[in-house]
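Asker: I'll drop the sequence and a predicted model, then ask my questions.
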Amino acid sequence: MAEAITTDLPPELSDIELRLGRRVSELRTARGYTQDRLASETGFTKGYLSKIENSKIIPPIGTLIKIAQALHTDLAELLGTETAERSDAICIVRSWERESVVHGEEAFGYDYVALANKRRHKRMEPFIMVFPNEMAHEMRFDHEGEEFLFVTDGKVEFSFMIDGREQQWILSAGDSLYFDSNIPHRGRSIKGESKALVVIFRPPDQADDAPKRPPLTIFGS
């Protein structure tokens, strides 16, 4: 995953974004990890992780998922969501309880709103995502797990790097996409504001021996 760095952060950071760097540092220390070890586990450089911990940059969701996985936790704990419920088997999040996890200006154009921020220790991370209209061609994201995307508004160009070649699909409202998240990927809006329901799933470790399947499945509306 590219380590795009933005140091001129706007002042209107959410509470979650303001405490993100501190939470990463606290959890890393609690796990007994050095920055060097976390860098080795995630594939990011020590300098990049240092900027995250010192709140010099706000990384995208894919990066946060990789850090959470390396620290054997989930996004709710990593983000320090104060309303998270640790043990309830049922989690209801009212519309007014949604939390903007990362704003588009800091996350390379993507804007994420958490839909299950009150539940911790979950294997699925559901979001509403707003796509940027433009982003650097070399910018792609990858992380362990699987991802489901359902376009609710607009039109999205989704791009993957498969066997060294770029492949693209245009998705309209009502179309859906299921893929292995370790495929380098990115999406951008090509018609006004485009939104999608996104669910990221990380299988348990023992699922590594699961049978092979096609990496991409696309469903039309």
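Answerer: The structure has been received and is ready for your questions. Quick caveat, the model's predicted, so the values are computed rather than measured. Numbers count the residues shown, from 1 in each chain.

Asker: For the rest of this, base every contact and every neighbour count on C-alpha atoms.
Answerer: OK.

Asker: So which residue is smack in the middle of this protein?
Answerer: What sits nearest the mean C-alpha location of the chain, by CA atoms, centre = their mean, is residue 61, with 2.4 Å.

Asker: any chance you could map the helices in this structure?
Answerer: With DSSP state H as the criterion, the chain has helices at 15-30, 35-42, 46-53, 61-70, 75-78.

Asker: which other helices and strands contact the shortest one?
Answerer: In terms of contacts (3 or more CA pairs under 8 Å, 6 or more residues apart in numbering; DSSP states H and E), helix 75-78 is packed against helix 15-30, helix 61-70.

Asker: want to compare, so here's the second one:
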Amino acid sequence: MYDEIKKDIEGQFKDFPRKKVARWDMAIQALLTEKSDGTKPLPIGWLSERAGLSKSYLLNVISGKIKDPPSEKLIRIAESFKISFPEFSMRAMGEHPASFFKTGFGQRGYIEYSQHGFSIQSLCPPGTSNRDFFFGLMTIKPLKELKRWKFQDNSMIGIYVEQGTLEIMHGGKLRRLNSNESAYFDASIPHRFKNIDTFEARIFLVTRPPIH
């Protein structure tokens, strides 16, 4: 089931950048504004003079035409702003859209599996590595038992039951989670969820690595 969810949700995020890259262009623009004493950003000429780089080269970096400048030139730019290269790199990585992702309704992936009796809503951007996680909201119809699930090896899941009562069959053992209770378990072991209440269950779900 996880593979099916992964495929369906990834289809809704197909235009989202999957790999984090340093946004040197945005970091430089932010620093030109931050280091200015006035209301306007420092001019490119200011940076060109201090870094010993041509205006045309810097404009190509800022416009995104040059996406990965040589490290020696980036060090000169960092020194011009009187910051270290590691700090400059951290700021450039921080400009990537996946570094801070606010999810309004329009940014959430949502899949309704009416044939299986549940829905899942992604509350996070696509993962960029196994160090990331998936955060979502799952609803299960009243008295509905889902088919057996099994995630990949070395995967973990955390769930929090906001509403309803959930039975979890995990590795041959039956557990129960009431509303306002949570659990954390090895998702590579086959498991099954069942809503044993007569109303919809709402469950917050976190997986690592991310589902999508």
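Answerer: Perfect, I can see it now. Since this is a predicted model, take the numbers as computed values, not measurements.

Asker: Would you mind finding the most buried of the helices of the first structure?
Answerer: By mean neighbour count, with neighbours taken as mean count of other CA atoms under 10 Å, helix 75-78 ranks first of the helices of the first structure at a mean of 24.

Asker: Following the chain onward from the host helix or strand of residue 30 of the second structure, which element is next?
Answerer: With secondary structure defined by DSSP states H and E, residue 30 of the second structure is part of helix 24-34. Toward the C-terminus, helix 24-34 of the second structure is succeeded by helix 44-51 as the next helix or strand (DSSP H and E).

Asker: now that next one against helix 24-34, angle please.
Answerer: For helix 44-51 of the second structure against helix 24-34, the angle by axes from the mean of the first three to the mean of the last three CA atoms, to 10 degrees is 100 degrees.

Asker: Trace helix 44-51 of the second structure over to the first structure and give me the residue numbers.
Answerer: Aligning helix 44-51 of the second structure against the first structure (TM-score structural alignment) gives no matching residues.

Asker: The first structure: matching residues for the helix holding residue 30 of the second structure?
Answerer: Alignment note (TM-score structural alignment): helix 24-34 of the second structure is unmatched in the first structure.

Asker: what comes up buried for that helix?
Answerer: For helix 24-34 of the second structure, the neighbour count (16 or more other CA atoms under 10 Å) marks 24-28, 31-32 as buried.

Asker: got the end-to-end distance for stretch 113-122 of the second structure?
Answerer: From its first residue to its last, stretch 113-122 of the second structure covers 14 Å (CA to CA, to the nearest Å).

Asker: ok now that stretch, how far from the chain's centre?
Answerer: Distance of stretch 113-122 of the second structure from its chain centroid, counting by CA atoms, centre = their mean, to the nearest Å, is 21 Å.

Asker: Then stretch 9-26 of the second structure?
Answerer: 10 Å.

Asker: Quickly note the distance from residue 39 of the first structure to residue 144 of the first structure.
Answerer: Distance check for residue 39 of the first structure against residue 144 of the first structure: by CA to CA, it reads 16 Å.

Asker: same question, residue 62 of the first structure
Answerer: As judged by CA to CA, residue 62 of the first structure and residue 144 of the first structure stand 9 Å apart.

Asker: How about residue 115 of the first structure?
Answerer: With distances defined as CA to CA, the gap from residue 115 of the first structure to residue 144 of the first structure amounts to 20 Å.

Asker: For those two, indicate the residue with more neighbours.
Answerer: When neighbours are counted by other CA atoms under 10 Å, residue 115 comes out ahead of the other of residue 115 of the first structure and residue 144, with 24 against 17.

Asker: Not counting sequence-adjacent ones, nearest residue to the aligned partner of that one in the second structure?
Answerer: Pairing criterion TM-score structural alignment: the partner of residue 115 of the first structure within the second structure is identified as residue 123. With CA to CA, 6 or more residues apart in numbering as the criterion, residue 123 of the second structure has its nearest non-adjacent residue at 4.9 Å, and that residue is residue 136.

Asker: Could I get the contacting residues of the one you found?
Answerer: 120-124, 204-206 (CA atoms under 8 Å, 6 or more residues apart in numbering).

Asker: For the residues you listed, could you give me TSV that also reports distance to residue 171 of the second structure?
Answerer: TSV is the format used below for those (distance: CA to CA, whole Å):
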residue	distance to residue 171 of the second structure
120	23
121	26
122	26
123	28
124	29
204	21
205	19
206	19
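
Asker: gap between residue 157 of the second structure and residue 89 of the second structure?
Answerer: 32 Å.

Asker: try residue 101 of the second structure
Answerer: 20 Å.

Asker: more neighbours, these two?
Answerer: Set side by side, residue 101 of the second structure and residue 89 give different neighbour counts by other CA under 10 Å, the larger being at residue 89 (17 against 12).
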